[in-house]
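> Fold the following, please.
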Amino acid sequence: MAVMTHRIEHDLLGELAVPEQALYGIHTQRARENFSISGASVGQFPDLVVALADIKQAAAEVNHELGILPQAKAQAIVAACKELRAGALHEQFVVDMIQGGAGTSTNMNANEVIANRALELMGHGRGRYEYLHPNEDVNLSQSTNDVYPTALRLALHAGGVRLLQALASLREAFQERAQAFSGVLKMGRTQLQDAVPMTLGQEFASYAAMLAGDERALAHALHGLLEINLGGTAIGTGLNAPDGYGNRVRDRLARLTGLALTTAPDLIAATQDTDALVALSAVLKRVAIKLSKTSNDLRLLSSGPRAGLGEIVLPPMQAGSSIMPGKINPVIPEVVNQIAFEVIGNDLTVCMAAEAGQLQLNAFEPIIAFALFKSLAHLRAGCAALQTRCVADIRANEDALRTSVHESIGLVTALSPYLGYERAGKLARDAQATGRRVAELVLERKLMSAAQLDEALGVQRLTGQA
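As a prediction, this is how the structure comes out:
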């Protein structure tokens, strides 16, 4: 068995042993010991690691241009950052996502990994910080309080773009089904009671339209993430950053990421304010609510298959029961429902954490980050599953739909302009009492001619397409 060796590092609290093979250092090691909370480490969120590396590279390049970071150090830091941005060394980001300290442990994890990798590239051993220091060099002109919020915004923007793509693909699947079902007549329902006829295509088109609205709202929220507080350092005053650093580092970061970043007009306000994160969370909750409502509808419309509505047939994904042979459950809409429940709960977490900020800093951004990253990832996965494993292969049960229209008492609403409200109401009561069809009673009582009835109950008129 290989013997684990350690190096001794020190900080203001004293000395601590750090595994020799680790690229992280003493601050990260203390955080590992202090924050064994969620089991989810920063390294499991690649967008966040890449965003931190983007910021550290931009800062190193600008600090060198401003003459406060020697070229050899700057080159080594940039080279280490490029490795992180390419996906390497993420396993060295071992701090738990849920942590005290307003994200300081995450920022220091990045500083230490970059410093030790840069030291290796310069030909020095890990922990030889006299040659290149995590705080004095990698964190130069920065604070956790401008690095961490900026990194969150960059990382959340990346995740949000992927969710936008998943929403668009799901919307297109609903649109395709809407076109396929454009000529399939059915009864619409309000309060679970028969209302007036529509087409199944119109029903599915409405789901696509709701998703389109969510896409617009999400795109707007993502744009809000592009305003950053980088350059404000500790509380937004820019203390310890050289003149011109803020605008330069923003421009360099924008070039690295390809994003149209802007600096907040009031950096003191921006350092304590989490409004863009709250706005994003609110939109994710909106998306979750719409997806859950749609999933509820799909489960209801497919209920049965014989003792329920049975109007649509969902693709069978797996056996539904350990005791009832042949039972197939709507498992994909069910999992989307559960994702929605989680996202709605995450929004409450975000709101409470945002409200709890005090004075010039919100110390609770780590839990905001964790909640939002989960919401983005799970919503995206849910959209993909709903699209590919459910919506794309939904079939219409046209016999059941046709029967429901012919049998429905809701047809009297379409006849009300011809018969009057009172007479139509009596017709509805009689149809309900006798179990007969509305059209039969109309013709039997000579309330309308066959031609008039055909015109009144024509598909185009019934579905608002006349």
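> drop to CA atoms for contacts and neighbour counts, all remaining ones
Will do.
> What's the local residue count around Gly231?
30 (other CA atoms under 10 Å).
> In contact with the residue nearest to Ala319 when sequence neighbours are not counted, which residues?
Setting aside the residues directly before and after it, Ala319 is nearest to Ile328 in space (CA to CA, 6 or more residues apart in numbering), at 5.5 Å. The contact partners of Ile328, taken as CA atoms under 8 Å, 6 or more residues apart in numbering, are Pro316, Met317, Gln318, Ala319, Gly320, Ser321.
> Which PyMOL command selects the buried ones in those?
Typed into PyMOL, the line below selects the buried ones among those, using 16 or more other CA atoms under 10 Å:
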select buried, resi 316
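> of the contacts of Ile328, closest to Gly236?
Closest approach between the contacts of Ile328 and Gly236, by CA to CA: Met317, at 53.2 Å.
> so is that closest one in a helix, a strand, or just coil?
coil (DSSP: H, G, I helix; E, B strand; the rest coil).
> same thing with Ser38?
Under three-state DSSP, Ser38 comes out as coil.
> From the contacts of Ile328, pick the one nearest Thr263.
Met317 (48.7 Å).
> Strands of the stretch 1-150 of the chain, residue ranges please.
According to DSSP state E, counting those that start in this stretch, the stretch 1-150 of the chain carries its strands in the segments 6-11, 14-19.
> Out of those strands, which gets nearest to Tyr131?
Closest to Tyr131 of those is strand 6-11 (CA to CA; 14.5 Å).
> Pull out the buried residues from that closest one.
Residues of strand 6-11 classed as buried by neighbour count (16+ other CA under 10 Å): Glu9.
> ditto for stretch 23-40
Within stretch 23-40, the residues scored as buried using 16+ other CA under 10 Å are Leu23, Tyr24, Gly25, Ile26, His27, Thr28, Gln29, Ala31, Arg32, Phe35.
> Residues contacting it, please?
Outside stretch 23-40, the residues that touch it by CA under 8 Å, 6+ apart are 9-11, 16-18, 92-100, 105-106, 108-110, 112-114, 116-117, 126-127.
> just the buried members of those?
Buried members of the contacts of stretch 23-40, counted by 16+ other CA under 10 Å: 9, 16, 18, 92-100, 105-106, 108-110, 112-114, 116-117, 126-127.
> Now do the end-to-end distance for stretch 57-75.
Terminal residues of stretch 57-75 are spaced 9 Å apart (CA to CA, to the nearest Å).
> Sequence B follows; please return its structure for comparison with A:
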Amino acid sequence: MQAYRVESDLLGELNIPVDAYFGVQTQRAINNFKISNHQLAHYPEFIKALAVVKLGAAQANFELGILNEDIYKAISYACNELMEGRFTDQFPIDMIQGGAGTSVNMNANEVIANIALEYLGKEKGDYQYCSPNDHVNLSQSTNDAYPSALKLALFEMNKQLLAALEKLYFAFDKKAAEFENVIKMGRTQLQDAVPMTLGQEFEGFSITFKKEIQSITRSALNLLEINMGATAIGTGLNAIPDYAQLCTSKIAAITNEPVKLAENLVEATSDTSAFVEYSSGLKRLSIKLSKICNDLRLLASGPRTGLFELKLPPKQPGSSIMPGKVNPVIPEVVNQVCFKVIGNDLTVTFAAEAGQLQLNVMEPIIAFSIMESIQYLTNAIRTLRTECVEGIIANTEHLRQEVQNSIGIVTALNPHIGYKASTKIAKEALETGRSVYDLVLEHQLLTEEKLNEILDPKNMLGPHI
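From the prediction side, this is the model:
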């Protein structure tokens, strides 16, 4: 039989597994919130960020003389243990929860307190020597500690996303160079337009990701503005003068990031705009990423009755009934991730709007939605690069034939024979199946020498006199 210790709170006593480093309030959260099967333990960056916040607070409280040295050292030891990635299994609470993040904050307070108690040579739960509330949570509230830790966690997770995105940018850029001289037809509204190179098309893809890197980097910087010292509603009740700025500076030093204190703590405690802006950036990235995956699927369609301009790496048999069928499964899975992220952004939007008066109690679903989006996008981007983009092959000869047979090249004749004559040639070519080249010569609109010069595909790839 499992052994228990007994802990109590406002609502009474509960049995806690004797080996658990969490306490009674964490146990209540375990009992209350059986929602998503996604635990705080699955997001180690959040746990580490909570430890950073608690360490910064302990350093400030010690320096201000309101936390004794023995307890400070014990709390510091415990926080460093969490920052090293230990004890993550002691955070079993569901990511979706009521209480504005109180369960998360108390889970951290209790685990840190019990690690500290062991450091002090005491028993777990012997909180008179190191209390989750009176010592670990000193000068804090869930309402400043939770959103501050969440912002730091998202900023760290964003680094992984940016690293994956940068590699995808370079992969497309490398393909752009590889396809620099591969002639093809461009399309608008799925109809033939004018010639371009496959390299130009892939360069457009790569620049898209370069711009998204820049955009997301800018929006992530707003996550470094925190409200430590606000305590419950931003007035700083139960924190002493100088604590807010000192705690913030300690956190900045621990993270080595430009963390700064919000200008107005009342405003900052209820405001979730940094989360909204960052989530919107993930949505923007998802829209562009999904569009490019759509393009890859279109360009690879076929092989006999589609565009078949690209050959994507074959990854698995595509049908349980059609022999030989291979589907573009990697772009397809990335599309689906993008849909999920776009949906998560709508959740964040509703949650941000639902804030009331001095606090937004919906921050847990904001946290879960954005963290899930970052994880999914990071994995999807890495998968797209390694399992698809790096192995793309151009169907070069087919692309060249499309250009030569296209009616779209008649656009290049506009400056020389006029729009009306060009339209007539295009219509006749379409109706008869004959080439634009032959019809122009037949109607004696241009000399063969001049026509060859104009319709040289290389002369149609950019501005030309």
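> can you put the strands of the stretch 1-150 of structure 1 in TSV and add distance to Gly310 of structure 1?
TSV is the format used below for the strands of the stretch 1-150 of structure 1 (distance: least, CA to CA, whole Å):
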stretch	distance to Gly310 of structure 1
strand 6-11	66
strand 14-19	61
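> mind checking which of these is nearest Val335 of structure 1?
Taking the strands of the stretch 1-150 of structure 1 one by one with CA to CA, strand 14-19 is closest: 41.3 Å.
> so the closest one aligns onto which residues of structure 2?
Strand 14-19 of structure 1 corresponds to residues 12-17 of structure 2 when matched by TM-score structural alignment.
> how near is the aligned partner of Tyr148 of structure 1 in structure 2 to Asn181 of structure 2?
Structural alignment (TM-score structural alignment) places Tyr148 of structure 1 against Tyr146 in structure 2. Counting by CA to CA, the separation of Tyr146 of structure 2 from Asn181 of structure 2 is 54 Å.
> Which stretches in the stretch 51-200 of structure 2 count as helices?
Under the criterion DSSP state H, counting those that start in this stretch, helices of the stretch 51-200 of structure 2 are mapped to 69-83, 102-119, 142-178, 198-221.
> Can I get those in a markdown table including distance to Val348 of structure 2?
Converted to a markdown table, the helices of the stretch 51-200 of structure 2 look like this (distance: least, CA to CA, whole Å):
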| stretch | distance to Val348 of structure 2 |
| --- | --- |
| helix 69-83 | 28 |
| helix 102-119 | 19 |
| helix 142-178 | 14 |
| helix 198-221 | 15 |
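> quick one, which of those helices is nearest to Asn452 of structure 2?
Of all those, helix 198-221 comes closest under CA to CA, at 22.2 Å.
> average distance between that closest one and structure 1?
Relative to the matching residues in structure 1, helix 198-221 of structure 2 has an average distance of 0.7 Å after the fit, by mean CA distance after the TM-score superposition for structure 1.
> Tell me how far that helix lies from the chain's centre.
Helix 198-221 of structure 2 has its C-alpha centroid displaced from the chain centroid by 14 Å (CA atoms, centre = their mean, to the nearest Å).
> With stretch 93-105 of structure 2 instead?
Its chain's C-alpha centre and that of stretch 93-105 of structure 2 lie 22 Å apart, by CA atoms, centre = their mean.
> What of stretch 274-289 of structure 1?
The answer for stretch 274-289 of structure 1 is 9 Å, by CA atoms, centre = their mean.
> okay, and that stretch goes to which residues in structure 2?
Using TM-score structural alignment, stretch 274-289 of structure 1 corresponds to residues 272-287 of structure 2.
> Can you mark which positions in the matching stretch are buried?
By 16+ other CA under 10 Å, the buried positions in stretch 272-287 of structure 2 come out as 272, 274-287.
> Ok, stretch 353-371 of structure 2 next?
For stretch 353-371 of structure 2, burial by neighbour count (16+ other CA under 10 Å) applies to 355, 358-371.
> cool, stretch 145-162 of structure 1 as well?
Neighbour counts using 16+ other CA under 10 Å place 145-161 of stretch 145-162 of structure 1 among the buried residues.
> do the same with stretch 382-395 of structure 2
Using 16+ other CA under 10 Å as the test for burial, stretch 382-395 of structure 2 gives Arg382, Thr383, Leu384, Arg385, Glu387, Cys388, Val389, Glu390, Ile392, Ile393, Ala394.
> can you list contacts of that stretch?
Outside stretch 382-395 of structure 2, the residues that touch it by CA under 8 Å, 6+ apart are 164-165, 167-168, 171-172, 175, 179, 182, 308-313, 315, 330-331, 334.
> try stretch 168-186 of structure 2
So stretch 168-186 of structure 2 is contacted by 192-203, 205-207, 209-210, 381-382, 384-385, 389-390, 394, 396, 399-400, 402-403, 406, 408, 457 (CA under 8 Å, 6+ apart).
> mind redoing it with 6 Å?
193-199, 202-203, 206, 209, 385, 399-400, 403 (CA atoms under 6 Å, 6 or more residues apart in numbering).
> Report the aligned residue range of structure 1 for that stretch.
Stretch 168-186 of structure 2 maps onto residues 170-188 of structure 1, going by TM-score structural alignment.
> sorry, back to before: which among the buried residues of stretch 23-40 of structure 1 gets closest to Gly87 of structure 1?
Nearest to Gly87 of structure 1 among these, with distances taken as CA to CA, is Leu23, at 15.2 Å.
> gap between that closest one and Lys56 of structure 1?
Leu23 of structure 1 is 16 Å from Lys56 of structure 1, where distance means CA to CA.
> do you know how far the aligned partner of Leu200 of structure 1 in structure 2 is from Met185 of structure 2?
Structural alignment (TM-score structural alignment) places Leu200 of structure 1 against Leu198 in structure 2. The gap separating Leu198 of structure 2 from Met185 of structure 2 is 9 Å, by CA to CA.
> now swap in His416 of structure 2 and tell me
Counting by CA to CA, the gap from His416 of structure 2 to Met185 of structure 2 is 21 Å.
> go on, Lys288 of structure 2?
Lys288 of structure 2 is 22 Å from Met185 of structure 2, by CA to CA.
> again, but for Ile216 of structure 2
Taking CA to CA as the criterion, Ile216 of structure 2 is separated from Met185 of structure 2 by 33 Å.
> so which helix or strand takes in the residue positioned nearest the centre of structure 1?
Among the residues of structure 1, the one closest to the centroid is Leu376, at 2.3 Å (CA atoms, centre = their mean). Assigned by DSSP states H and E, Leu376 of structure 1 belongs to helix 365-389.
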